[in-house]
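J.: the amino acid sequence is not available; the structure is as follows:
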């Protein structure tokens, strides 16, 4: 039993980013509003430096914790090396200032 009508395909909705404009908007006013909204969202994404810094910081913390779990000795060595570097920089700055 074959039918000539096409079988409807179930499509799952794909989430659309805030910076995208939906396709198929027929009204020019609605199209302009959607484009303006997308442009403002893109500007906010790009210009919101504190949020971008927070994302990068969270990502770095997550990577550092994962590294510390995998390699405790390496993480300890990295902390000691970092502390020694900071101490050396502070010592050099104080020495240069006092001379």
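T.: It's in. Just so you know, these numbers come straight off a predicted model, no measurement behind them. Numbers count the residues shown, from 1 in each chain.

J.: from here on, contacts and neighbour counts on C-alpha atoms
T.: Fine.

J.: for residue 40, pull up the helix or strand it's in.
T.: Assigned by DSSP states H and E, residue 40 belongs to helix 28-47.

J.: again, but for residue 85
T.: With DSSP H and E as criterion, residue 85 is part of helix 72-98.

J.: pasting the second one now:
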């Protein structure tokens, strides 16, 4: 029974002695790392999911503060829109 530790896609497994196999493993890991870094939609999805989870936890723990933050943000957005419309109509 072997207790192998799983290797992440972006890592090269240890113990490869054949230079060709090692080069292939390094290339595969490099391409996986580029895919992870370049996949912007997936990164945005994960970041927005984390932000929503954090916001939900915050609103559950501090409902008054969450309401105040939402009201303040709405006021700021309203003021910015009002200023833009006012400057455009003058």
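T.: All right, it came through fine. Please read all numbers here as calculations on a predicted model, not as lab measurements.

J.: superpose the two chains and report the TM-score.
T.: Superposed pair, TM-score by TM-score structural alignment, normalised by the length of structure 2: 0.90. Supporting alignment: 90 aligned residues with a Cα RMSD of 1.5 Å.

J.: quick check: the helix holding residue 40 of structure 1 compared with structure 2, mean distance?
T.: Compared with structure 2 after fitting, helix 28-47 of structure 1 deviates on average by 0.8 Å (mean Cα distance after the TM-score superposition for structure 1).

J.: who does the helix or strand just after that helix touch, helix- and strand-wise?
T.: Per DSSP H and E, the first helix or strand lying C-terminal to helix 28-47 of structure 1 is helix 49-70. In this structure, helix 49-70 of structure 1 makes packing contacts with helix 72-98, judged by 3 or more Cα pairs under 8 Å, 6 or more residues apart in numbering; DSSP states H and E.

J.: and the helix it packs on, which stretch of structure 2?
T.: The aligned range for helix 72-98 of structure 1 in structure 2 is 63-89, by TM-score structural alignment.

J.: picking that back up, relative to helix 49-70, how tilted is the helix holding residue 85 of structure 1?
T.: If you take axes from the mean of the first three to the mean of the last three Cα atoms, to 10 degrees, helix 72-98 of structure 1 sits at 130 degrees to helix 49-70.
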